[in-house]
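Asks: just to be clear, the model below is a prediction. Sequence and coordinates:
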Amino acid sequence: MSEKNVNCPENSKLNEKHAESFLEHANPSMFNDEKVSKTRGDYSGAVAKTDPREIKLVRKLDMRMMPIVWAMYFLNYVDRNAIASARLNGLEEDLGLHGTQYNTCISILFVGYLLMQIPSNMLMSSGKVRASVYMSVCMGSWAVVSACTALTKNYTGLVMVRFFLGITEAPFYPGALFLLSLFYTRKEIALRISILYSGNIVATAMSGLIALATFETLDGNHGLKGWQWLFIIEGVVTFGVAMLGLLMLPDHPLTTRWLTPEERELAHARILADTVGGENSKGVLAGLKEACRDPRLYLLAFMQNMHLSACSFNNFFPTVIGSLGFNSTITLALTCPPYLVSGVVGVIVGITSGKWNERTWHITVTMGIAVIAFVISCATMNTAARYLCCFLFTSGAYAVNSVILGWVSATLGQTPEKKAASLSVVNVVANASYIYTAYLYPDTDGPRYLIAMSSNAAFGAATIASAWALRWWLQATNRKIRRGALARGEDGVFYAY
């Protein structure tokens, strides 16, 4: 990890210009006679917004950017998880799937998904593409591929479609995280990521109801099964939203068309002022190398991998709920409430994490609740107790996602290129979990799914342990910065944990 800024005359002048712009637009009460009053901020130097112009800017970003990225992520997961509902409508029988072939169709998506994330985020951080155009085109592509699932006739066809769906869906989530990190500070980003992630949660909650309505009304129409109609309808809606993305998505703080020149300067400068150990950009490949040389990347990647491993129930949630003994209609209806509750819990956790600029205890408490619920779920066959556990482990496990990913951008964001690379690497390592966890839920292990639930509990415990390890690591780094052992203390900004 680089410990000193690399001086580049042009970049230095540019940063000075943006720093002066931040001073110009900020409320004078934010400063004292000598320097920015970051020293009066919290333990990490983060300062709450007080400048009316900055507050207005953040409100504009929230109203313009958040609805479209939420809708895009909602459909990202609806399209991806439709296969879980299609399974209940005879997908396996119609395509002749047997043994672990369905599990392979689940996991193959993440092979394509993992291959594209790092190069995609590197391309976005290079400035060679407009984020609004690039992400919208990717969304239109996955809409077409997802709709093509309705045309598959056998196992081979389904595997191919799922692989290419992973490739076309891969750019969105790490790209959306990178966009949020360009516009929101450390105290703001956890809430925004939790709102974004609620699109995933609501999609999982609603996908069962959407599928139920489709199966009940269209099954057999024009010679197509209900699961085929499901993929066609969702593909058409997704393509329509992709067109809206062209108008509503931002690009870079300095190039977003729907921001005024003053707002662009302020949007860029306030992120510079909130970055620990900010450095001048040195290119896309240099950013990737810096990320890979920072050992904290691997701890954060392991933490997120363990978190998503604990969330492996996602692709099998209708199957898990089905183990309670109800018919397919009631099963699809019962998948909704636990996810709606977890979406609300996730936003609350995002608010409190941002307000207190705290991460470790939020991860410990919420994931700790999930661990307990996983243990109870495989220890009892009581229907009410097991359904209650579905509420607890969905809420507890999902809530930590925004906290961890916000931690990545806050800790490894010394340059935009390093931040983009770090977010994509963490997502690649984390999503690799879906390749192997798909095999933790064989039909023969129901209804307890003892292997899966006990594994989820272990994954959750490892997430908590990783959070505390990183906390102690960052505390030690902050002590070095304050002693002057690292050349980063002059701006009064320290690592948050």
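Replies: Yes, it's here. Numbers count the residues shown, from 1 in each chain.
Asks: CA only for contacts and neighbour counts going forward, please
Replies: Will do.
Asks: what about the closest residue to R296 other than its chain neighbours, how many neighbours?
Replies: Once flanking residues are discounted, R296 sits nearest to L470: 7.6 Å by Cα to Cα, 6 or more residues apart in numbering. L470 is flanked by 18 other residues according to other Cα atoms under 10 Å.
Asks: so for the top helix by length along the chain, what gets flagged as buried?
Replies: As assigned by DSSP state H, the longest helix anywhere in the chain is helix 52-87. Within helix 52-87, the residues that count as buried by 16 or more other Cα atoms under 10 Å are 53-54, 57-58, 61, 64-87.
Asks: thinking again about what came up before, tell me which element the residue nearest to R296 is part of?
Replies: L470 is part of helix 450-483, with elements assigned from DSSP states H and E.
Asks: ditto for A301
Replies: helix 296-310.
Asks: measure how that helix sits relative to helix 450-483, angle-wise.
Replies: Between helix 296-310 and helix 450-483, the angle comes out at 150 degrees (axes from the mean of the first three to the mean of the last three Cα atoms, to 10 degrees).
Asks: let me know the next secondary structure element after helix 296-310.
Replies: Next helix or strand after helix 296-310 toward the C-terminus (DSSP H and E): helix 317-322.
Asks: quick check: what element follows that next one along the chain?
Replies: In N-to-C order, the element after helix 317-322 by DSSP H and E is helix 328-334.
Asks: could you list every helix and strand in contact with that next one?
Replies: helix 186-218, helix 317-322 (3 or more Cα pairs under 8 Å, 6 or more residues apart in numbering; DSSP states H and E).
Asks: one more to weigh against that first structure:
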Amino acid sequence: MSKEKDLYESTVIGSEVYSFSEDIKITEEYADPSLQFLEKYKNEFENQEFSEAEERELNKRLYLWLFPLLLTVSTVCFIDKATLSYASILGLFESTNINAAQYDDLNSIFYAGYTVGQLLNFVLQKTDMAKFMTYIIFSWSVVVFCHCGAYNFGGLIVLRFILGLIESTVVPALEVTMLQFFTPNQRATLQPIFWCSSGNSVIIGGFISYGVLWAKHSIPPWKILMIILGGLTLIVTAWVAYIYPSDPASANFLTNKQKYFLIKKIQGETKASIVQHVIKKEQLIECLKDPISWLFTLFSFFLMMANNLGYQQNLLFVGLGVSRLGSTLVNVASGAFSSALHIVFAILIYYKPNSSALVTTLSCLPSMAGGIAMITIPWRHKLGLLASLLLASNFYGTAYIVGLGWATSSCSGNTKRFFRHFMFMIAYGIANIISPQLWKGNQGHDKDGEKRYYAAWTVQIVLAWVGTPIITWVIHSILKSRNNKRSAAIEAEGKDALGAVVKTDKSGNEIIDKVSIANLDLTDLENKRFIYPL
């Protein structure tokens, strides 16, 4: 596909004036499949208005039907991902005869599976999203149930690797669905609320663990936990099978008119396609050449060096003298605090859009302060250490949320978007393989003889909580520079443009349809009208 020209021929469609270039020309198979739906209902809806009342009804359906489902899937995913963290204080060590070092290894093994599983992203692009999600979530519920049969370290290795492999595609699928159904401004506000699921999972998992600790049964408490969580995941599978959409055109909770105007709205605001099942080699190459892709990869790697803190904190709570029952309640409070922070940051993003770098910085600074306190406050000040641990472990999560959403929203072209997400999650997986190992070995003791994990905290402070904000400001600077150059061109040539889709009729004759460039699956570097969110 050739690059777009600087000069365009003027074309009038209805009351709108578009610029048209025959250089932006692709065959039908490379166009957004949503184009077929738009053409099917063009005569019926093109000249109709979509009133404010209809717009509110559309948003209402999205917020009441789709968003709660996405939030629930993400919450259950976080709960199941952290099953070992809860099981660590529910008798897992005694039942399977594992030690603390092997526990750290199991967390690394989960993310080894998670990293390998990122290859499934390419399967995700080429398959029906609804069926894919149903099969994946059902499979992960089966694996959670199978944890009950593990009786040694070897069995847990296999199960944790498979669980990581299966869960690896859930977050990418949810992110793709958010991109398909919500505008950039909506996503910027919804993302932190959506990622309250991480805090919600801690609250729900903590209360379940607390209840299980009181259970008097011959079955070990950690196995009861696995049965409960496996059953919960199975229920979510049924919900997903009933309603999860592959794309806006297939959403059974929307009318055809709502689907039509939703597709037009998303394409109009993003100037990007919604669906594309063809993997395009040229977009893979562009993604690898784009420095922004590598900066987001580095962002993910640096920040996730702190991610094992969530798995260690239950053990750290106990080390600070908190009882096992007490640690579950502290964990619940931690989850509630985390969810509240996400909502606060969501409000900030709503009132101050294009502030991704600022929000990332603000979310990392308190974690940095907490990390510094964890290696400087004397061990005898247990309350201060507990507060510092909660500070360190709860704030930086918002940075991950912002970075993950920003990485995909700052590019277009479905293959490029999938591959950038692939790079981001590969870095995520590798960092999470490494991060549990930071807590192993002799890291020094304070003057009271207490182990302080100096190496682990230092790596987290320098890379995750100082390095990550620096990277975001570099990304911000590059994207802002690109926007400034594009704004001048858009002002001169107009915001909207048309390209051509080449079709072949039954007689073998070529037919050229003029369509919005949003239907052509152009990348952000090919489409000079793409404005980067900041």
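Replies: Cool, got the structure. Being a predicted model, the structure only gives us computed values, none of them experimental.
Asks: can you tell me which of the helices and strands packed on helix 328-334 of the first structure is nearest to G96 of the first structure?
Replies: Relative to G96 of the first structure, the nearest member of those by Cα to Cα is helix 317-322, separated by 18.9 Å.
Asks: average gap between that closest one and the second structure?
Replies: After superposition onto the second structure, helix 317-322 of the first structure sits on average 1.6 Å from its aligned residues (mean Cα distance after the TM-score superposition for the first structure).
Asks: how about the helices of the stretch 101-250 of the second structure, start to end?
Replies: 120-126, 129-146, 153-167, 170-181, 184-194, 196-213, 221-243 (DSSP state H, counting those that start in this stretch).
Asks: what range in the first structure does the fifth one sit on?
Replies: Applying TM-score structural alignment, one finds that helix 184-194 of the second structure aligns to the residue range 186-196 of the first structure.
Asks: deepest in the core, which of the helices of the stretch 101-250 of the second structure is it.
Replies: Counting by mean count of other Cα atoms under 10 Å, helix 196-213 has the highest mean neighbour count of the helices of the stretch 101-250 of the second structure, with a mean of 22.
Asks: could you list the residues in contact with that helix?
Replies: Helix 196-213 of the second structure has contacts (Cα atoms under 8 Å, 6 or more residues apart in numbering) with 71-72, 74-76, 78-79, 86, 90, 221-222, 224-225, 325, 328-329, 331-340, 342-343.
Asks: about what we covered before: now the angle between helix 155-169 and the longest helix of the first structure, please.
Replies: 180 degrees.
Asks: helix 52-87 of the first structure to helix 226-248, inter-axis angle?
Replies: 160 degrees.
Asks: now helix 52-87 of the first structure on the second structure. Mean distance?
Replies: Mean for helix 52-87 of the first structure is 1.7 Å (mean Cα distance after the TM-score superposition for the first structure).
Asks: list the helices and strands that helix packs on?
Replies: helix 131-147, helix 172-183, helix 186-218, helix 226-248, helix 261-273.
Asks: ok now the second one, how far from the chain's centre?
Replies: On the basis of Cα atoms, centre = their mean, to the nearest Å, helix 172-183 of the first structure is displaced by 9 Å from the centre of the chain it belongs to.
Asks: also the fourth one?
Replies: Going by Cα atoms, centre = their mean, the spacing between the C-alpha centre of helix 226-248 of the first structure and its chain's C-alpha centre is 21 Å.
Asks: what range does that helix cover in the second structure?
Replies: Going by TM-score structural alignment: helix 226-248 of the first structure matches residues 221-243.
Asks: same deal with the last one?
Replies: Mapping helix 261-273 of the first structure onto the second structure (TM-score structural alignment) gives residues 256-268.
Asks: about what we covered before: and the angle from the longest helix of the first structure to helix 186-218?
Replies: 30 degrees.
Asks: next secondary structure after helix 52-87 of the first structure?
Replies: Downstream of helix 52-87 of the first structure, the next assigned helix or strand under DSSP H and E is helix 91-95.
Asks: after superposition, how close is that next one to the second structure?
Replies: Per aligned residue, helix 91-95 of the first structure averages 2.0 Å (mean Cα distance after the TM-score superposition for the first structure).
Asks: can you pull the buried residues of that helix?
Replies: Within helix 91-95 of the first structure, the residues scored as buried using 16+ other Cα under 10 Å are L91, E92.
Asks: residues in contact with that helix?
Replies: By Cα under 8 Å, 6+ apart, the residues outside helix 91-95 of the first structure that reach it are H98, Y102, T152, K153, N154, Y155, W227.
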